[in-house]
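Engineer: Starting from these lines, generate the structure:
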Amino acid sequence: MGRKALVLVLALLLGNGLLAAPAAAGQGLWLGTWSAAMQQPTSGFAPNWSEKGFADHTVRQVVRTSVGGAVTRVRLSNHFGTKPLRIAGATVARTAEGAAVRPESLRPLTFRLSRKVEIPVGGQLVSDPVPLPVAPLERLTVTLYLAEATGPATTHLFATTTSYRASGDHLADAGAAAFTEKATSWFYLAGVEVAGPPLRRDAVVTFGDSITDGAASTIDGFNSYPDELAERLGNTRAVLNTGIGGNRVLNDSPCLGERAGKRFQRDVLDQPRVRTVIVLEGINDIGMSEFPGQPCVLPNPRVTAAELIAGHHELVKRAHARGIRVIGATMLPFKGAGYFTERGEAVRDEVNTWIRTSGVYDAVVDFDRVMADPANPDALHPAYDSGDRLHPSDAGYRAMAAAVDLTTL
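Structural biologist: The predicted structure is shown next:
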């Protein structure tokens, strides 16, 4: 049997294609092993290529899996595009070092057996299955060649992982020489999924803001708390990170993602085979009200504890309607951070108390108490502070992952 025929059989057996209406959680043989929440193009708070997009560029992006599988496929998104996205070619490979890949592992990606594909505005696409077995906690490199001008690019702003760009078509390059430009964002790359024996696991989605995203962790270190949680779980449960830096429960941002309730369907409920979601959101709703006139955080009304609680309650209700278990995470201490106020601290305390005691969540992970300075409980423990009094260090993210009771998953 030729390669095209084999891929067609796999596609028919495993299911793939243009995702106008993704399958319900828990259905299908595919399981996400890595994900990123997509955002609108923005310069935001960090330089990246999303606003200008690409033209005759090859973009090489590195991810790390959480679980392994026998076959692989890649999910691409043009959710925030302003024109159809034409991909002239794509590959996947095991990562060597930097932008280099292991040549023996380099595989072309096809989409309904074509190496070229067009993704409509607002659309997603998954590749055909690729006969590339994936190990747990393995680094993979996805490369896209974008021959035509794309316009502004759907992105994930704070990747804490280096992406690489070259001029011209360098899909087949195993080496890194042509990839002279760097950014720490992802572009169009929304997920990597695996299938095949011994796949018998379900996914945990970590949903939140920059603290879930892994802000201030070591670039290319894979030290976010979801990465550390995946290491704790070994190959027993997939962990998908859908954090967005600066994200809020109640308000959209032109730079920092759609509000939690608006993106919850796409980033949690539409993920394949989700069993559990951990929700850590709210600190930006509280703090960003102290930044008048900053375009990236508008609108930024002062929110009450009751409003935040109602937003959390709605997320739990929607997850339960899909049979997904929901773990509530208390907001971390933030005294000394740039947007700390005593008013905001009172709101944080009230919402955290509700998360702990209301019984609305199926379980609670009390990051507030785990990460607090015993001598000053409203502040991060110095051993866990990255230096900005808001985001954990690598050690802090490890402590967060260690605090998750695996039996609650």
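
Engineer: make it CA atoms for all contacts and neighbour counts henceforth
Structural biologist: OK.

Engineer: got a list of contacts for stretch 8-16?
Structural biologist: Stretch 8-16 is contacted by residues 28-30, 112-113, 126-129, 195 when judged by CA atoms under 8 Å, 6 or more residues apart in numbering.

Engineer: The same query, at a cut-off of 10 Å, please.
Structural biologist: Stretch 8-16 is contacted from outside by 2-7, 17, 28-30, 71, 73, 111-113, 125-131, 195-196, using CA atoms under 10 Å, 6 or more residues apart in numbering.

Engineer: Quick one, which of these are buried?
Structural biologist: Buried by 16 or more other CA atoms under 10 Å: 7, 17, 29-30, 71, 73, 111-113, 125-131, 195-196, out of these.

Engineer: Quick one: residues contacting the residue lying closest to residue 4 once chain neighbours are set aside.
Structural biologist: Counting by CA to CA, 6 or more residues apart in numbering, residue 4 lies nearest to residue 113, which is 6.8 Å off, once chain neighbours are set aside. Applying CA under 10 Å, 6+ apart to residue 113 gives the contacts 3-5, 7-8, 11, 127-129.

Engineer: before we go on, could you also do this sequence so I can check it against the first one:
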Amino acid sequence: MSFAKSFFVLATTAAIMLPAVPSQALAGTGGPRWTGGWSTAVQRPSPGGLPGSSNWSEAGFERQSVRQVVRVTGAGAAIRIKISNLYGTAPLTVSGATVAKAATGAAVRAATLRPVTFALRLDAVVQAGQELVSDPIALPVAALDRLAVTLYFPGATGPATFHDISSATSFRASGDHRFDPRATAFTEKSQSWYFLSGVDVLGRTSRGAVVTFGDSVTDGTGSTLDADNRYPDQLAERLVAAGKPLTVLNSGISGNRVLNDHPLFGERALARFQQDVLDKPGVRTVIVMEGINDITYPDPVVTAGQIIAGHRELIRLAHTRGIRAVGGTIMPFKGNPWLYPDGTAEPFALEQIRDQVNTWIRTSGEYDAVADFERALLSPADPDRLRPEFNDRDGQEGDWLHPNDAGLNAMAEAIDLNTL
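Structural biologist: From the prediction side, this is the model:
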């Protein structure tokens, strides 16, 4: 029996033995249930939103393997992966996939390599505009385990549904290297995720998932590459240390807005809330931090009232599904070179809008709880500016908008775990 075929038999047997559990199985049933363990918000193919950035989404893949490393935030006896062709214009053929515990770089721990099947087949076709969930994969995981998912595309995929700014390295190799535990063949690198949109865990102990929903600060723009130091990552670490069995899912998109779409920065929050929050398995709470890009983008100009109305709709959507909504205040941005081009002028109108939205989040009582990120990050000497220690990057000045790893940790610390 060939290596690939023996893996197929193992995976097929495991898929049959594992119980079929609905994605939205209710807590308290006593049996295992699926909960989101890792996820990302997918976007249309584009050249990328950062100046000078590049990625593989517009060209897509052909006769290539793509290995992507992610960290799950919950424990389980088995996992399953999700492949998204949401923004594809034609069916996507995946000739096969594997998952393993990650080692260093593109290498994986060979003893943990598992094939992935879809309806008991090694290959799969994901229709345009759709997402496909794999069969259960018999790979037990612990919270904060790093996994490597490898996808092989035998033919031209066309432009790829992807997530632009991942703050993680993805790897590409020519040919089929799904079962190759070594890093040698994976000579190309990217800082985006492609087609992979989620990893769910099957377990008995999870009390559900917390979705962090927002823009670049939630996404982790500016955090240390491959360090898992985004604020949702550090929140997950706090929950694990506290013995609270909640997973954390990151649904941030850099540049995202509440009210308006953008070809580089995703669909507006109101349009993507269904797929990026409500449709995630086991969601219990959502932390919303959106609005800074509505305030700072010059076209179209929006008011505090319009942003607040958008937040109210997000709260309503969450509550209709029994999901708790936590409001995150918008952090300072004074000194940002794009907003303060001469280094001194202060856009008072923008600051006033931010203050009005934050006051509403804190005092209206419409959110179930508040995560006061602004107060955790602001400088006591200048409340419209980040603390200098949250802006510094290895002795270099940051952009006064995206907190460094220490600032992102301060955000995670600002969240009362009991509100989740």
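
Engineer: rewinding a little: the residue nearest to residue 4 of structure 1 corresponds to which position in structure 2?
Structural biologist: Applying TM-score structural alignment, one finds that residue 113 of structure 1 aligns to residue 120 in structure 2.

Engineer: Next one: its match from residue 142 of structure 2, what distance?
Structural biologist: 25 Å (CA to CA, to the nearest Å).

Engineer: just residue 200 of structure 2 next, same as before
Structural biologist: Computed as CA to CA, the residue 200 of structure 2 to residue 142 of structure 2 distance reads 12 Å.

Engineer: what sits in contact with each of the two?
Structural biologist: Common contacts of residue 200 of structure 2 and residue 142 (CA under 10 Å, 6+ apart): 72-76.

Engineer: and of these, the nearest to residue 99 of structure 2?
Structural biologist: Closest approach to residue 99 of structure 2 among these (CA to CA): residue 72, at 12.5 Å.

Engineer: which one in structure 1 is aligned with that closest one?
Structural biologist: Matched by TM-score structural alignment, residue 72 of structure 2 corresponds to residue 65 in structure 1.

Engineer: my guess is its match contacts residue 237, does it?
Structural biologist: No: look at residue 65 of structure 1 against residue 237 with CA atoms under 10 Å: they stay out of range, at 11.3 Å.

Engineer: In strands, which of the contacts of stretch 8-16 of structure 1 appear?
Structural biologist: Residues of the contacts of stretch 8-16 of structure 1 located in strands (DSSP state E): 71, 73, 125-126, 195.

Engineer: Kindly present those as a markdown table, with separate columns for distance to residue 205 of structure 1.
Structural biologist: Below are these laid out as a markdown table (distance: CA to CA, whole Å):
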| residue | distance to residue 205 of structure 1 |
| --- | --- |
| 71 | 21 |
| 73 | 19 |
| 125 | 20 |
| 126 | 19 |
| 195 | 18 |
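
Engineer: Please identify which of those residues is nearest to residue 405 of structure 1.
Structural biologist: Using CA to CA, these come closest to residue 405 of structure 1 at residue 195, 26.8 Å.

Engineer: Trace that closest one over to structure 2, please.
Structural biologist: Using TM-score structural alignment as the criterion, residue 195 of structure 1 maps onto residue 202 of structure 2.

Engineer: ok, its match - contacts?
Structural biologist: 18-19, 21, 23, 31-37, 74-80, 136-138, 140-141.

Engineer: for the stretch 151-300 of structure 2, what spans make up the helices?
Structural biologist: Taking DSSP state H, counting those that start in this stretch, the helices of the stretch 151-300 of structure 2 run over residues 216-219, 231-241, 269-273, 292-296.

Engineer: and those, which is most packed in?
Structural biologist: The highest average neighbour count among the helices of the stretch 151-300 of structure 2, using mean count of other CA atoms under 10 Å, belongs to helix 216-219 at a mean of 25.

Engineer: Having no further points to raise, I will conclude here.
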